[in-house]
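A.B. asks: Return atomic coordinates for the entry below.
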Amino acid sequence: MKNLLYISFFLFVGSVQAQNALYNTGNIRIHANGSLGFHANFINEVDFDQDEGLVGFYGTTPLAVQGSIPPTFNDAEFMASGGVFLQNSINVLNNVNFVDGDVLSPLNDQTTYLNFLSNGFFSGENDTSKVFGFAAITNKSLFSFPVGDNEQLRPLILDSQNETSLAVCAYFFENPSNPTSFSESYNVEEKVRDIGTVTNREFWIIQSDEIATVTISWNERSALGLIPNTSADAIIVVGWSKQSNQWIVIGNSALSGDISQGFVTSQPFVPSDYEAITFGTIPLPTDTFVVNNPTLGNYFLSPNGDGTNDFLVIEGMSESPNNSLHIFNRFGQKVFEKINYVDEFIGISNTGSLLLSQNIGLPEGVYYYLATLDDLQLEYQGFLFLDR
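C.D. replies: As a prediction, this is how the structure comes out:
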């Protein structure tokens, strides 16, 4: 049996038996190599933040974490198929091991969550073992939130420019116009004209005060293929603006997949400026140019001086002399940008961290472009392959 220290009968055993809970009004501390397993509810009313061992939640019946002071665990393990319901937040210093059963928190309360502190991480997440509710991070810049609903894991990756003091995230397989989990609503018909359709099937809430990008994915359950006349390259990240109370375009920095499944990475934005984010689409064609050019195409570039494909010529850009072109690598880093583009790209970066490699050019591979035709009020995206 592992050594459990400072766990004694000052834990109010009478209340434990009456409420089927461990009621902590004393001072629990678990030393290194120690462990504490919960097969009943846990009610914490004092500081519980000096342990170094493992705290586990086990069994087949639902368990609850309650109290007025969030406990801080070093390592935590969840093997409770009935779920662990958070009515009090949990902080984790090190590892969370998802084995069986969800960690659930109120979907209408962003202040109760499973919180991963600066060195916290997790393993084992899957469709049946994840956070169904709010997860949080403290003093981190890059994190994949292991969130989802009662059926699926639907993670969101947050990549902040600086460490965020606190970020919270949850996933909702609900209609944004009429959520069932809380009283606020985000009408998918209230949107700027640059958006064609906002999905009515799912959304994420992500709150952080630091500039960041997010990566979200869609699958068959997302049913984006049901949106009329859409395609994978028409999918964009949109957010419900707190300032304008409507869906606006956040935009993409990377996109991959088909209409059945894929992922998209947003442009940098401040998550706390938005109540929710989800998938939107580029508007349906409304003029002759768009009908004849549903996409500006994908391109091959081989800048080797042989006179063939030495520079990037995007057909259709000439229809809008007032335009802009942005090119990104597969990591979402911007490598080229030009206002009023006229066939200048020859595989050399003119912006971002890769600018220092101008003398050798960009490496061979697949790149993603975003072309904006200001005269026609249109935006296109596509891919190009750079051959060395």
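A.B. asks: Please make it C-alpha for all contacts and neighbour counts, starting now.
C.D. replies: Will do.
A.B. asks: tell me which residues of the helix ranked longest in the chain are tucked away?
C.D. replies: Ranked by residue count and defined by DSSP state H, the top helix of the chain is helix 13-19. By neighbour count with 16 or more other CA atoms under 10 Å, helix 13-19 contains the buried residues 13, 16.
A.B. asks: and the gap between residue 213 and residue 264?
C.D. replies: As judged by CA to CA, to the nearest Å, residue 213 and residue 264 stand 10 Å apart.
A.B. asks: And for residue 248?
C.D. replies: 16 Å.
A.B. asks: got it, and residue 73?
C.D. replies: 34 Å.
A.B. asks: do the same with residue 326
C.D. replies: Distance from residue 326 to residue 264, counting by CA to CA: 16 Å.
A.B. asks: Of those two, give the one with the bigger neighbour count.
C.D. replies: residue 264 (24 against 19; other CA atoms under 10 Å).
A.B. asks: from memory the more buried one sits against residue 238, does it?
C.D. replies: No: Residue 264 is beyond contact range of residue 238, at 11.1 Å (criterion: CA atoms under 8 Å).
A.B. asks: Just confirm residue 381 contacts residue 367, I think it does.
C.D. replies: No: between residue 381 and residue 367 there is no contact, the gap being 10.8 Å when judged by CA under 8 Å.
A.B. asks: Check which residues of the helix or strand harbouring residue 205 are buried.
C.D. replies: Residue 205 is part of strand 203-207, with elements assigned from DSSP states H and E. For strand 203-207, the buried set under the neighbour-count rule, 16+ other CA under 10 Å, comprises 203, 204, 205, 206, 207.
A.B. asks: dump the residue contacts of the second one.
C.D. replies: This points to residue 204. By CA atoms under 8 Å, 6 or more residues apart in numbering, the contact set of residue 204 is 169, 170, 171, 172, 276, 277, 278.
A.B. asks: Ok, the third one next?
C.D. replies: For residue 205, the contacting residues are 168, 169, 170, 171, 275, 276, 277, by CA under 8 Å, 6+ apart.
A.B. asks: cutoff 6 Å now
C.D. replies: Going by CA atoms under 6 Å, 6 or more residues apart in numbering, residue 205 touches 169, 170, 276.
A.B. asks: I'd like the distance between the second one and residue 14.
C.D. replies: When CA to CA is the yardstick, residue 170 and residue 14 sit 37 Å from each other.
A.B. asks: One more, so I can put them side by side:
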Amino acid sequence: MDNNSVKLSCRNLWKVYSTQSAPFGRDDAVFSGAREEVRGRLRQGGHIPAVMDANFSVHTGEIFVIMGLSGSGKSTLVRCLSRLIEPSAGEVLLDGEDLLAANPKRLIELRRKSMGMVFQHFGLLPHLTVLDNVAFPLRVQGQPLKERHQRAREMVELVGLAGREKAFPHELSGGQQQRVGIARSLAVGPGLWFLDEPFSALDPLIRRQMQDEFLRLQKKLHKTIVFITHDIQEAFRLADRIAVMRQGEIIQLGKPTDILRNPADEYVAKFVEDISLVRQVRAADLMSAARDDVSNAATVTPDATVEDLLAHLARGAKAFQVADRDHVQGSIDAKSVLAVLDRDRERRH
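C.D. replies: Down below sits the predicted model:
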């Protein structure tokens, strides 16, 4: 993830449903003022705000997860980002370009070349083989048959389906069909990848396998990803950062460990209460400045979890040096590790 490079930016984004055909424009005065005031005015007018004043940026190479219960507005938000649903107000910037100002021709071009989309329902074409399903977006672009099939074969192999190129969708398992959907979305080489509950239709074991596959692909491809889920375990397993939504609002945004350690309110605290701190908090979250006087120290990577550190303590380590590729980044004392364990016990009782 490149923290210095913003791929997608969402500013003051609203989506309001109304019985009126065109109740207001993007710059309408109804959207000026504090969020609660705007919401009150909209509801007094009989309008239903589904996304309210969303603000965030997604960095290049980041997995940005939008999480919430059913009806929280997360799917509406991601469809506004791609303009599958027209936002009521605000800005969506992709590489600095205002998507809401794009004309239909430009928007089609961006969707074909710059965005990949994967949804809960696979949407495969039943009369096409795996290879032709994956190659379909390239066919729409007008690429020659040989070129698009070569690219499709590369994507099929990438998602672990080499040898199934001639199979039809009905001959595949649910997990395999979702892999085809992922390969198809990657065929155009998108810079931005939208995934809306892509694994929720799968049974738990296949879902876990697809999460593993997803993380493997991300390590190789370094895509910029907006991932929608209602599953708290999935969110914390995949995310670099998480936006928690409730009733159309983003109520907390941050790294998974920050949300776990400092939930914004009781709703978020209840949402994350079953997530283990010792399995989520990592050495990078605890380390302080590197020291030369650390004795009986175990060397760990920044990604080592507190659970890993506790195992070292049980084997006699007294402290830790955090190093990445032989470069020492910081130090951790045993007291900091045990404090996380105590905090985890407290929040579970």
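A.B. asks: TM between them?
C.D. replies: TM-score for the superposed pair, counting by TM-score structural alignment, normalised by the length of the second structure: 0.29. Supporting figures: 159 aligned residues with a CA RMSD of 6.2 Å.
A.B. asks: element containing residue 132 of the second structure, please.
C.D. replies: Taking DSSP H and E as the definition, one finds residue 132 of the second structure inside helix 130-141.
A.B. asks: what helices or strands is that helix leaning on?
C.D. replies: Helix 130-141 of the second structure sits against helix 145-158, with contacts defined as 3 or more CA pairs under 6 Å, 6 or more residues apart in numbering; DSSP states H and E.
A.B. asks: Whichever helix or strand comes after the helix it packs on to helix 145-158, inter-axis angle?
C.D. replies: From helix 145-158 of the second structure onward toward the C-terminus, using DSSP H and E, the following helix or strand is helix 174-186. Taking axes from the mean of the first three to the mean of the last three CA atoms, to 10 degrees, one finds helix 174-186 of the second structure and helix 145-158 inclined to each other by 130 degrees.
A.B. asks: and helix 174-186 of the second structure, what does it pack onto?
C.D. replies: Packed next to helix 174-186 of the second structure, using 3+ CA pairs under 6 Å, 6+ apart, is no helix or strand.
A.B. asks: List the contacts of the helix or strand just after that helix.
C.D. replies: For helix 174-186 of the second structure, the following helix or strand on the C-terminal side (DSSP H and E) is strand 192-196. The list of residues contacting strand 192-196 of the second structure from outside it, by CA under 6 Å, 6+ apart, reads 115, 116, 117, 118, 119, 224, 225, 226, 227, 228.
A.B. asks: Out of the residues you listed, the closest to residue 67 of the second structure would be?
C.D. replies: Nearest to residue 67 of the second structure among the contacts of strand 192-196 of the second structure is residue 228, at 6.1 Å by CA to CA.
A.B. asks: Is it correct that the closest one is in contact with residue 63?
C.D. replies: No: here residue 228 of the second structure does not reach residue 63: they are 10.4 Å apart, not a contact under CA atoms under 6 Å.
A.B. asks: Helices of the second structure, start to end?
C.D. replies: Along the second structure, the stretches classed as helices by DSSP H are 35-44, 74-81, 104-113, 130-141, 145-158, 174-186, 204-221, 232-238, 256-261, 266-271, 277-280, 283-286, 306-314, 334-347.
A.B. asks: The last one to helix 306-314, inter-axis angle?
C.D. replies: Angle between the axes of helix 334-347 of the second structure and helix 306-314 is 130 degrees (criterion: the same axes, to 10 degrees).
A.B. asks: circling back: what's in contact with the longest helix of the first structure?
C.D. replies: 22, 23.
A.B. asks: Go again with 8 Å.
C.D. replies: The contact list for helix 13-19 of the first structure (CA under 8 Å, 6+ apart) reads 21, 22, 23.
A.B. asks: and residue 256 of the second structure, how far is that from residue 194 of the second structure?
C.D. replies: The spacing between residue 256 of the second structure and residue 194 of the second structure, counted by CA to CA, is 20 Å.
A.B. asks: Spit out the contact partners of residue 278 of the second structure.
C.D. replies: 305, 306, 307, 340, 341, 344.
A.B. asks: same thing with residue 313 of the second structure?
C.D. replies: Residues in contact with residue 313 of the second structure (CA under 8 Å, 6+ apart) are 319, 334.
A.B. asks: What's the separation between it and residue 133 of the second structure?
C.D. replies: Separation of residue 313 of the second structure from residue 133 of the second structure (CA to CA): 52 Å.
A.B. asks: same check, this time on residue 44 of the second structure
C.D. replies: Look at residue 44 of the second structure and residue 133 of the second structure: by CA to CA, they are 48 Å apart.
A.B. asks: of those two, who's got more company?
C.D. replies: Between residue 44 of the second structure and residue 133, counted using other CA under 10 Å, residue 133 has the larger neighbour count: 24 against 10.
A.B. asks: burial measure for residue 111 of the second structure, as a count.
C.D. replies: Neighbours of residue 111 of the second structure (other CA under 10 Å): 16.
A.B. asks: In contact with the nearest residue to residue 11 of the second structure once chain neighbours are set aside: list those residues for me.
C.D. replies: Among residues not flanking residue 11 of the second structure along the chain, residue 55 sits closest, at 4.7 Å (CA to CA, 6 or more residues apart in numbering). The contact partners of residue 55 of the second structure, taken as CA under 8 Å, 6+ apart, are 9, 10, 11, 12, 13.
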